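Got a sequence here, can you model it:
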Amino acid sequence: MKTFDLKPQLFDTLKSYNKKNFMSDLMAGIIVGIVALPLAIAFGIASGVTPEKGIITAIVAGFLVSLLGGSKVQIGGPTGAFIVIIYGIIQKYGIEGLTIATIMAGVFLILFGLLKLGTIIKYIPYPIVVGFTSGIAVTIFTTQIKDLFGLTIDTVPSDFVEKWICYIQHFSTADLWCSLVGVVSVIIIAITPKFSKKIPGSLVAIIVMTIAALLLKQYAGITSIETIGDRFNVSNAIPDVQVPVMTWETIKSLVAPAMTIAVLGAIESLLSATVADGVIGDHHNSNTELVAQGVANLASPLFGGIPATGAIARTMTNINNGGRTPIAGIIHAVVLLLIFLFFMPLAKYIPMACLAGVLVIVSYGMCGWRSFVALMKNPKSDVTVLLITFFLTIIFDLTVAIEVGLIIACLLFMKRMSETTDVKVIMDEINEESDISKGNIEHLTIPEGVEVYEINGPYFFGAGNKFEEIMASFGDRPKVRIIRMRKVPFVDSTGIHNLTNLCEMSKNEGITIVLSGVSEKVHAQLQKARFYDILGEENICSHINLALERAKEIVSGK
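Down below sits the predicted model:
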């Protein structure tokens, strides 16, 4: 039996680490740190917190995810997926509520890892993942319209539809210079990869637009371009560790948003790690990764940070620039720390419209419109799940979307599992394949007064009703019912309950039940449930031939 291993990947990679590995990780770490800077600032502001909180999250979470994680190349930090959740929690519960919810999410993630749920979470249906990812992308794009065009609006409504109505009503207040900065930023980010794969377009846009805004203000008297410094007091001081006051009432009220953070963080981090595995030809330890994500989300809020997870874009940047061990992720966190300490005050000159442009590109990358369109050609059940999750995300919020999405996923799983189990009636003769390789087929005749049923697949709640419906369709009452279970891999409590009811009802009607071909696993489950006290050991047969012989004895009255 395989032992439960939670050892971080860092420990294994250090055994054969050398100077060549370090130089590759150093270059990758520096580049990823530079790429992460504008994103961390943008994600922090869009989430409703100060820009330095975004960077602190990238430093703390990025360091811990690489130090303790189950992937060699995963880069942790704030991501666009959390923007909607964080903003909603702050609006409803305040900053302290967000801190507590993030700590709780960290605990949930650690429990996910310890309970070995890493592999299970990866099997959440693809339409649900695409649905809420696309919904998040649309929501992020919607939240950036005001800053992108410099609209003059006192209070932007929180509701999606009301927000767009408000934008349309106030679009006449758009500022020409803010709009120009925003649009040019989007263009710069979009075209930079065509000229350089190493330099991030978001960083180029921020540098160019910040200089442009300063020159316009200095020499052209243009003061309408709002910057980070106009809205926030930017600080480079490392915050003290603060543990929030947690009451039972507060914890109860934050269970739902905390679980949403945990589930979304688990999905995104494991998806990112899986994508990375495919590129570098490696296999991550999903449970170790979840524990690391949990520790990161426990630590980040204590320093004033926000929720974090594995970031696909930064992870791919790390791989593409030579990063192959967790050392690259640790270096990325150190680079961000140095930038925070020595260059953070310069962030106050960055135009808000430029950051909005960065997030517009992020939302476009997240939307996955090609996957969305492709899924629309799938079966109606998948399309329904996709659209429900998508519209719930943009019209209500991500908490509702994930809760309903997971319920739909469970219902779909139950439906499809029930469809895998087939119950059929065998009439007159049984074609028993005794030696398939030689083409020998034995024909077994079913005696008069005997009915034979065969269950193919798991016998659980979905199959029980199907079985009862088939038996009810026969008018004649046999003396013996043989149930072939050779292709039943497992039976659950509902299946055992249905079998028990069937035996008791049949007994009252003078009908004997005989089971044939019960596997050792199913046999043990039935025995543990004391099912054989009702049926009798003599009516359990290992093979159909023996079951038919037993049926003949019962019919003849021997």
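
Please make it C-alpha for all contacts and neighbour counts, starting now.
Will do.

Counting by contacts, list what the helix or strand that A58 is a member of packs against.
Following DSSP states H and E, one finds A58 within helix 51-68. Judged by 3 or more Cα pairs under 8 Å, 6 or more residues apart in numbering; DSSP states H and E, the packing partners of helix 51-68 are helix 9-14, helix 19-46, strand 76-77, helix 286-299, helix 326-343.

how about 7 Å then?
For helix 51-68, the packing partners by 3 or more Cα pairs under 7 Å, 6 or more residues apart in numbering; DSSP states H and E come out as helix 19-46, strand 76-77, helix 286-299, helix 326-343.

Which among those is found nearest to N236?
The minimum distance between N236 and the helices and strands packed on helix 51-68 falls on helix 326-343, with 5.4 Å, by Cα to Cα.

after that closest one, next one along is what?
Taking DSSP H and E, what comes next after helix 326-343 is helix 352-367.

now the helices for the stretch 201-350 of the chain?
Secondary structure of the stretch 201-350 of the chain (DSSP state H, counting those that start in this stretch): helices at 201-219, 228-231, 248-253, 255-280, 286-299, 312-320, 326-343.

want to throw the ones you listed into a markdown table with distance to A547?
Shown next, in a markdown table, are these (distance: least, Cα to Cα, whole Å):
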| stretch | distance to A547 |
| --- | --- |
| helix 201-219 | 73 |
| helix 228-231 | 80 |
| helix 248-253 | 56 |
| helix 255-280 | 49 |
| helix 286-299 | 46 |
| helix 312-320 | 58 |
| helix 326-343 | 61 |
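
closest one to A61 among the ones you listed?
Going by Cα to Cα, the one of the helices of the stretch 201-350 of the chain nearest A61 is helix 286-299, 4.6 Å.

Show residues contacting the closest one.
The list of residues contacting helix 286-299 from outside it, by Cα atoms under 7 Å, 6 or more residues apart in numbering, reads 6-8, 60-61, 64-65, 68-71, 102-103, 105-107, 109-110, 112-114, 116-119, 266, 270, 307-309.

Before we compare anything, build this one as well:
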Amino acid sequence: MFSALRKSLASKITLSDIQENILSGLAVGVIALPLSMALAIASGVPPQHGLYTAIVAGIVIALSGGSKVNISGPTAAFVVVLLPIVQQFGIGGLLVSGFMAGIIMILMGVGKLGKLIEIVPYPVIIGFTAGIGVVIGTLQIKDFLGLNIEALNGDYLDKLLLIVSSLPTINWQELLIGALTIITLLLWPRMRSKIPGHLIALLVGSISAWLFSLLSQDFSVATIASRFHYEVNGLIGDGIPAILPAFEWPWNLPDANGNPIGLSFALIKMLLPAAITIAILGALESLLCAVVADGMSGKKHNPNDELIGQGIGNMIAPLFGGIPATAAIARTAANIKAGGSLPLASVVHSLFILGSILALTPLLAYIPMASMAALLLVVAWNMSEAKHFIHTIKVAPRDDVIVLILCFSLTVLFDMTVAVAVGMGLSALLFIRRSITLTQTTEMEKNHELHGELADNIVIYDINGPLFFGSAQKALQSISIVTPDLRVVILDMSEVNMLDMSAIVTIESIKDSLARQHIGLVINNLEPRMVVKLRRAGVRYKPGEIQFSRTIKDAVAIANEMISQ
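Below you'll find the model as predicted:
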């Protein structure tokens, strides 16, 4: 725990390092400020909760995690998971589930599951991230086009049909502002400026909306101020309250009906599946981000400590109004490129957002919702990994393509939990099928340089590959088929590197079958650890019936001796 902080404090930190990390933190803060608001809105909660997440989780995870350079906060990957929770249980249910997810992530880290990302197949990752990108993009069409839709409820197809049926209600004013924002987002990288493009795009959208409203009284678009309202300590206002995150038990916050959600075993049981989903997605996203960061920075993260840090952050953030957080790849990459090398950069990024809440909330209220939707459309496009998706379909084996398309479809039509579970299950089954084909049993020639001349009543089977529940029966079934004059069977197991219980039972069955036919069995060059397994199961040395050898020549000699008895 706290390995990133401990390593940083133990290293020689110069004044130049501190300056670079402060500047990097400020640069990332500029990027994270609008993204945190946009992702909170996309998740179905007021924008200030995204800012609170970036502040609290950004500091706590940086100090308690296992990566020096990860920047944590609200991310696009969570949107499709969090929005249904908010719609069903309100913000209170969301924060309680986030708190529970934090506990689960800590348990994952303590249980040394930090290598989790390495066992998730690439097609599964690309499939569900592309699916999430599609869902996020679809949800932004409403605000981008200014469609007259009160709420997007139901499953994905219901939402899509509602959007399509509402297309005649397009508001050209909202579309104009959204188009100006997205054009700026797409063109700004060509300017090769160090100023983040999405900051410029939001400025263009906000200033354009303000100027058009001055030119025409009929010009009006929805903004953060017109969409969101707050009441704090009797103070009522529009937009984002200019107050710091304050401690509040999550279960005191409202449910979907506006009443305090409370805390009960029944609620925990209902929220547990959502908490598990948040924990798994948060773990995958954070560890994947850390792996990418290692490649960019040349540093090495501690995966288990990173999970514990993410868990601590997700337990503390809900106590201050923060939604679930995870490491963000785009913000982490920006941090590294700007010179960030210490947790200090993440702390500075969080402090910048905290200062912005106090100083900039009146200005942030003027940001058009169409501009926020345009920003998220670009985020969704980048997240969809369209190039990698198409490339995988073109070059990957057929089995991997099936997994990719299945994970993508299930993520879009159902949810990410189902997609990952089915994708992992199918990948495992396909892996087993491929592994089975690697294990083969062949009958060696009667006259071979390894053993010399071989009597007709002796047969040698060369077994290659792992013997497990999927391959054992297939590999060993031919051994039970014997000719009338056969006296000894030799199993050359020099290249058998695994033996599970199913294989042991199969070998027991073969031993018993050969013994009933008075045929001897010689097992050659099996690794000692696997010989021990066979002995425990009763497959042990018995003169004239079963013996073990170290070389194939010794096995033939033992077989000839068995025949002569």
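
TM-score for this pair?
Here the TM-score for the pair of chains, by TM-score structural alignment, normalised by the length of the first structure, is 0.91; 542 aligned residues with a Cα RMSD of 2.2 Å.

Now do the counterpart of T500 of the first structure in the second structure against I490 of the second structure, distance only.
Under the alignment (TM-score structural alignment), T500 of the first structure pairs with E508 in the second structure. When distance is defined by Cα to Cα, to the nearest Å, E508 of the second structure is 15 Å away from I490 of the second structure.

who has more neighbours, the two?
I490 (26 against 16; other Cα atoms under 10 Å).

Would you mind finding the match for V80 of the second structure in the first structure?
Residue pairing (TM-score structural alignment): V80 of the second structure is matched to V84 of the first structure.

what do you get for G452 of the second structure?
Structural alignment (TM-score structural alignment) places G452 of the second structure against L444 in the first structure.

pretty sure that match is in a strand, no?
Yes - remark: L444 of the first structure belongs to a strand, assigned using DSSP: H, G, I helix; E, B strand; the rest coil.

So it is in contact with E433, correct?
No - applying Cα atoms under 7 Å, one finds L444 of the first structure not in contact with E433, separated by 10.5 Å.

S220 of the second structure corresponds to which position in the first structure?
Using TM-score structural alignment, S220 of the second structure sits opposite S224 in the first structure.

Next, count neighbours for its match.
Applying other Cα under 10 Å, we find 14 residues neighbouring S224 of the first structure.

And it, how far from G536 of the first structure?
Counting by Cα to Cα, the gap from S224 of the first structure to G536 of the first structure is 87 Å.

Likewise for S253 of the first structure?
52 Å.

next one: I124 of the first structure
The gap separating I124 of the first structure from G536 of the first structure is 42 Å, by Cα to Cα.

I140 of the first structure too?
From I140 of the first structure across to G536 of the first structure, the span is 64 Å (Cα to Cα).

Those two - which one has more neighbours?
Just comparing I140 of the first structure and G536: by other Cα under 10 Å the higher neighbour count belongs to I140, 28 against 11.

quick check, G92 of the second structure in a strand?
No - G92 of the second structure sits outside any strand when classified using three-state DSSP, being helix.

Now do the same contact list for I104 of the second structure.
For I104 of the second structure, the contacting residues are A279, by Cα under 7 Å, 6+ apart.

actually S47 of the first structure, not the one I typed
S47 of the first structure is in contact with 83-84, 86-87, counting by Cα under 7 Å, 6+ apart.

how about 10 Å then?
By Cα atoms under 10 Å, 6 or more residues apart in numbering, the contact list for S47 of the first structure reads 41, 54, 78-80, 82-90, 140, 143, 306.

can you check M383 of the second structure too?
Counting by Cα under 10 Å, 6+ apart, M383 of the second structure makes contact with 76-77, 126, 129-134, 136-137, 330, 377.

what's the answer for F460 of the first structure, then?
Counting by Cα under 10 Å, 6+ apart, F460 of the first structure touches 414, 417-418, 421, 488, 490-498.

Which stretch of the second structure lines up against stretch 108-117 of the first structure?
Against the second structure, stretch 108-117 of the first structure falls on residues 104-113 (TM-score structural alignment).

What residues sit buried inside the matching stretch?
Within stretch 104-113 of the second structure, the residues that count as buried by 16 or more other Cα atoms under 10 Å are 104-109.

and which of these is nearest I195 of the second structure?
Nearest to I195 of the second structure among these, with distances taken as Cα to Cα, is M105, at 35.2 Å.

is it true that that closest one touches A279?
Yes - between M105 of the second structure and A279 there is a contact under Cα atoms under 10 Å: 5.7 Å.

post-alignment, the stretch of helix or strand the match of V80 of the second structure belongs to versus the second structure, mean distance?
If you go by DSSP H and E, V84 of the first structure is part of helix 83-114. If you overlay the two and look at helix 83-114 of the first structure, the average distance to its match in the second structure is 2.2 Å (mean Cα distance after the TM-score superposition for the first structure).

Repeat that for stretch 177-184 of the first structure.
Taken over the aligned residues, the distance from stretch 177-184 of the first structure to the second structure averages 0.7 Å (mean Cα distance after the TM-score superposition for the first structure).

Now do that stretch: which range of the second structure does it align onto?
Mapping stretch 177-184 of the first structure onto the second structure (TM-score structural alignment) gives residues 173-180.
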